[in-house]
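Undergrad: pasting the structure only:
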């Protein structure tokens, strides 16, 4: 888990996360290339903190939703940890900014502009 992720309680179910130095640009870009995953990242970036998986209204099955969150976590875009029965998600903005300055902001700005053009905002 990265230093920017919250510390989970003892005995909780820990999920594997890449360390900051293991995050690769190709993995980040691949994860962001899928519209649903990009939407999850946009929602996390717009919020003020962490959201549970159930806070996202995705038009796919639970297993597909789990897949999308796993891809984002394994790429290093988000951290996930369990709080009770809820799986909480947060953006690894500090890690991404340190590794790839301006990348996430640029992608999110472009995604917002695209959504506005398509009337999805």
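TA: Yep, it's here. The model shown is predicted, which means the values in this text are computed figures rather than measured ones. Numbering: from 1, shown residues only.
Undergrad: drop to CA atoms for contacts and neighbour counts, all remaining ones
TA: Will do.
Undergrad: mind checking how far residue 37 is from residue 7?
TA: 24 Å (Cα to Cα, to the nearest Å).
Undergrad: ok, these two, which is more surrounded?
TA: Neighbours per residue, other Cα atoms under 10 Å: of residue 37 and residue 7, the larger number sits with residue 37, 20 against 11.
Undergrad: for residue 113, see how far away the spatially most central residue of the chain is.
TA: Central residue check for the chain by Cα atoms, centre = their mean: the C-alpha nearest the mean position is that of residue 78, 3.4 Å away. In this structure, residue 78 and residue 113 are separated by 23 Å, where distance is defined by Cα to Cα.
Undergrad: tell me which element the spatially closest residue to residue 108 that is not a sequence neighbour is part of?
TA: What sits nearest to residue 108 in space, not counting adjacent residues and going by Cα to Cα, 6 or more residues apart in numbering, is residue 42, at 6.4 Å. Secondary structure assignment for residue 42, by DSSP states H and E: helix 35-46.
Undergrad: take the one below as the second:
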């Protein structure tokens, strides 16, 4: 029997200073920029796309999750970080568009 996908309980959306604190790291900013397209990707897939080890990417994904910027969608044994797009847009109109168009360095190998 196939289980329906589950999503982790969302933490409260941080205040603007908290959002800026979490997104002040260019790696996390790049991850959020990638998540804006809404595609489900594992930590390993995201790590490949942002050119970093999976363990480093997982660290940054956990920061995004614990801050309330993302939630975790679970499908079987796979976990997918999902941006809380509508909540962030409601709380901070225009922020995600600024992130979407922000130029970021091509290589982030941390």
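TA: Thanks, I have it. Everything numeric in this text was worked out from a predicted model, so none of it was measured.
Undergrad: aligned to the residue nearest to residue 108 of structure 1, what sits in structure 2?
TA: When structure 2 is aligned by TM-score structural alignment, residue 42 of structure 1 is paired with residue 33.
Undergrad: how near is its match to residue 49 of structure 2?
TA: 11 Å.
Undergrad: more neighbours, these two?
TA: Taking neighbours as other Cα under 10 Å, residue 33 of structure 2 and residue 49 compare with residue 33 leading, 20 against 14.
Undergrad: can I assume that one is in contact with residue 99?
TA: Yes - taking Cα atoms under 8 Å as the definition, residue 33 of structure 2 is a contact partner of residue 99 at 6.0 Å.
Undergrad: just confirm residue 6 of structure 1 is within a helix.
TA: No - assigned with DSSP: H, G, I helix; E, B strand; the rest coil, residue 6 of structure 1 falls outside any helix and is coil.
Undergrad: one step back: after the helix holding residue 42 of structure 1 comes which helix or strand?
TA: strand 51-52.
Undergrad: that next one vs structure 2, mean deviation?
TA: On the superposed models, the aligned residues of structure 2 are on average 1.7 Å from strand 51-52 of structure 1, with distances taken as mean Cα distance after the TM-score superposition for structure 1.
Undergrad: any idea whether residue 89 of structure 1 is helix, strand or coil?
TA: Per three-state DSSP, the local secondary structure of residue 89 of structure 1 is strand.
Undergrad: once you drop chain neighbours, what's closest to it?
TA: Computed as Cα to Cα, 6+ apart, the closest residue to residue 89 of structure 1 that is not its neighbour in sequence is residue 80, at 4.6 Å.
Undergrad: alignment lookup: the one you found to structure 2.
TA: By TM-score structural alignment, residue 80 of structure 1 lines up with residue 72.
Undergrad: the strand or helix carrying its match vs structure 1 - mean distance after superposition?
TA: When secondary structure is defined using DSSP H and E, the element that contains residue 72 of structure 2 is strand 70-75. Relative to the matching residues in structure 1, strand 70-75 of structure 2 has an average distance of 1.6 Å after the fit, by mean Cα distance after the TM-score superposition for structure 1.
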